[in-house]
Each structure stands twice: as C-alpha cells, then as structure tokens.
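Asks: Structure of the sequence below:
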Amino acid sequence: MKTLNVIWLMVMACVLNIMPIFGQSESQKNKIIADSHKAKAEFIAADSLMKALFDKSYGYAIFPNVGKGGFGVGGAAGNGVVYEQNQMVGMAKLSQVSIGFQAGGQAYREVIFFESKKALDRFKNSQLEFSADVSAVAVKSGASANAKYAKGVMVLTMQKGGLMYEASVGGQKFKFKPM
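Replies: Below is the predicted model of the structure:
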C-alpha cells in the first residue's frame, strides 16, 4: 500500500508540474477571465464586506475554479487572473500536492489579496508559496471582517461543490505570466 501511495505522489507531482502552465487558447483564457469576474461578484454577494477588500488591496489573484482531490495523496490545480490596482496584469497557475489523511474531492474558488506592491511582486516572481501553517478564511456573510493579512497576503475561499475531509491551502505554489 505504501508503494502505491509513493507512486501516486510521483504521478501527481509530475502532472501538476509538467502540464503546460499557460498553454491555454485565447478562448480558454477569456473563459478564465469571465469566470474570475463572476467569482468576484459571488464573493461580494456572499460577504458584502469583501467589496472593500477588492477596492483597497494593492492587488489580488482570483482562481475561480480550483479542483482538489485525493485519497491519502492528493493534489489541487486551478488557473486564475491577477490584478494590480484593479487592472488585469496577468494569468496565474495554482498547484498543490499533499500527503496525509484526506479522502474525496472538491471544487472551490480562491482569492489572494496582496497588501502591498512588495507582496504582489513576490507572487509575480513566483516566489510565493504557502506553507502548512497558512490558513484560508471560508467566505460567508461577515467572515472577511475577521480576515487578516499575514506576510502581506490574505487568502479567502468559497466552496463550490464536492465533499472532502481536508481543505487546507498549505503547500500551494504559483506561477505567474504577465499579459
């Protein structure tokens, strides 16, 4: 059984790291952009206080469709759009590999707010990586009022569907491509 888990981990790592990161067609990019606009509206609809976060943050990255699954070994992936001072500046890829007690699959949205240019530049230089101690706030009415920046970033998520025992953002890595 341990051999199977090691093989599964290696396969997931290869899939998440070898897949073309930005090989989408123009129509796929346009769909991701449209989905990010819809996700932003849904974040604000779920918690009206988030409008101020979108307006006042230095920048943000929206991942409108993140898929996550696993059984002992898991992975997550999603594509998103990056904004600097409310202007679209690029596309991003999220990937995650995890090991531990987990089972199932889920789909969710994720938004990362950047408090400063320095924090956004770390992301744009693909130097932002979430460790196991980073947590995300699940969006519901008023939840963003308690969210705080940690090392210049704040992460909020919104469940779309599925059932999974485990929902951390630890281990996430990002790649950025300017427009």
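Asks: Only C-alpha atoms from now on, for both contacts and neighbour counts.
Replies: Will do.
Asks: do you know how far the residue nearest the centre of the chain is from Asn5?
Replies: Nearest to the mean C-alpha position of the chain, counting by C-alpha atoms, centre = their mean, stands Glu110 at 4.5 Å. Distance, Glu110 to Asn5, by C-alpha to C-alpha, to the nearest Å: 28 Å.
Asks: Repeat that for Gly59.
Replies: With C-alpha to C-alpha as the criterion, Gly59 and Asn5 are 38 Å apart.
Asks: Same check on Tyr58?
Replies: The gap separating Tyr58 from Asn5 is 41 Å, by C-alpha to C-alpha.
Asks: Second input sequence below; structure requested for side-by-side comparison:
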Amino acid sequence: MSNLPNPFLLKSATAFLAMSFMLLTACTTTGTQRQGDPESQRREIDAGVDATLARLHKAVPESRTLTARAEGVLVFPAVLSASFVVGGQHGNGALRVGGKTIDYYTTTAGSIGFQAGAQSRAIVLIFMTTDSLNQFRQSEGWTIGADATVAVAEIGATGSIDTNTMKQPVVGFVMSNAGIMAGVSLQGAKIYRKKF
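Replies: Presented below is the predicted three-dimensional model:
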C-alpha cells in the first residue's frame, strides 16, 4: 500500500481552500481590502481600523484606556483564514501612533491540522512600551512568538481585562463577528510592512 497522498484528496483540499478564501472575501462582515489604487486601499484599511477599534471599545470598555496609554496600536480589521488539512491566513492593517496612521502592514500565517472551515477575524495588537514598538518598527519581518510575545487579553466575567495582561509589553485582542474570542493563539503569525 502506497504512503503517497491520494491525488483526488489533494485536489479536493486545494479546491476547498481556494473556494473558502473566495467566499470569505465576498461574504465577510468584518470587512475586506479590495484591490485598487494604493490611496483607495489606504482609505479602506483606515476605515476598517476605525470600525474595529470602535467595536473593541464597545465590547471591552477597559480597552479604551489601554489604547489611550499605548505607544502604538496595530489593527488588522479582517484577517481571512481557511483550512482543510493545510490552511493559511492573510490580512492588511495599519499602525497608529498618537491616533494617526503612520504605516500599513500585512499579516500571514500557515497551519497544518485536520480541520476544515473558514472565518474572518480582527486582530488588535497594542504596544504598551516604547521598546516593544521600536523593536516592531525596526524589524524587516516580525513573528509573534519568535520576535516578541503577545499576551492575548483574558476577559473576565465582568468584562474587565486581566490585570497581569495589562502589564505586558504587547497586548492582543482577537474578535470575530460575534465578539471577543477567548483562548486564541497568535503564535507564528508573521507581520511585514505592506507594499502597495
């Protein structure tokens, strides 16, 4: 019996993954960045960042204090992911310092596992220290877990953020259309400056 992968299964998995990304692009309610001229892409990303931060502040009011105190806030309004044995994710976002966008970024990640599905989620990374922000901005490509640890926020029953999380150099939030996602790992996600 051969240990080689079944060609039909591989084609099916590839087709499913491609269709999932197309459906996500067409149907997501967290927003997408359509292709177009760079200026319209920037405007669309910025509008998505505004909407994502408004959703975060409404879902977790204490996050408003974090973003106000932050050295920088990196927001990916729509990170699209799909998987069928082999999966991946991709999204565009913006880094804000002092409430103003100073640069645009792309995030990507891959995964291997026996899971099938597709989803869109928003990711917010809050740089609480000057050192953490400077290390991020000076990198040619920044990988969560390798270049820095991101403390994904733990939200209590009362809607408050775990006090230990609030003391970390980089705090992360992950949101689906239903709200804040708990127990999500961002390990291995790579972030690069976006080229238009």
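Asks: And the residue nearest to the centre of the first structure? What does it align with in the second structure?
Replies: Aligned by TM-score structural alignment, Glu110 of the first structure pairs with Ile123 of the second structure.
Asks: Now do the contacts for Ile161 of the second structure.
Replies: Val60, Glu62, Ser63, Ala153, Glu154, Ile155 (C-alpha atoms under 8 Å, 6 or more residues apart in numbering).
Asks: ok, the fifth one - how many residues close by?
Replies: Right, the one you point to is Glu154 of the second structure. 21 (other C-alpha atoms under 10 Å).
Asks: Hmm, it is touching Asp162, no?
Replies: Yes: assessed by C-alpha atoms under 8 Å, Glu154 of the second structure is found in contact with Asp162 at 5.5 Å.
Asks: Please, where are all the strands along the first structure?
Replies: 59-84, 87-114, 137-138, 153-164, 173-178 (DSSP state E).
Asks: Have a look at how far, on average, the longest one is from the second structure.
Replies: Strand 87-114 of the first structure, aligned to the second structure and superposed, deviates on average by 1.0 Å (mean C-alpha distance after the TM-score superposition for the first structure).
Asks: what's that strand packed up against?
Replies: In terms of contacts (3 or more C-alpha pairs under 8 Å, 6 or more residues apart in numbering; DSSP states H and E), strand 87-114 of the first structure is packed against helix 2-18, strand 59-84, strand 153-164, strand 173-178.
Asks: In the second structure, point me to whatever sits opposite Val169 of the first structure in the alignment.
Replies: So, by TM-score structural alignment, Val169 of the first structure is matched to Leu186.
Asks: mind listing what that match touches?
Replies: Ile144, Gly145, Val150, Val152.
Asks: from the chain's centre, how far out does the longest helix seen in the first structure sit?
Replies: Ordering each helix of the first structure by length in residues (DSSP state H) puts helix 26-46 first. In terms of C-alpha atoms, centre = their mean, to the nearest Å, the centre of helix 26-46 of the first structure is found 13 Å from the chain centre.
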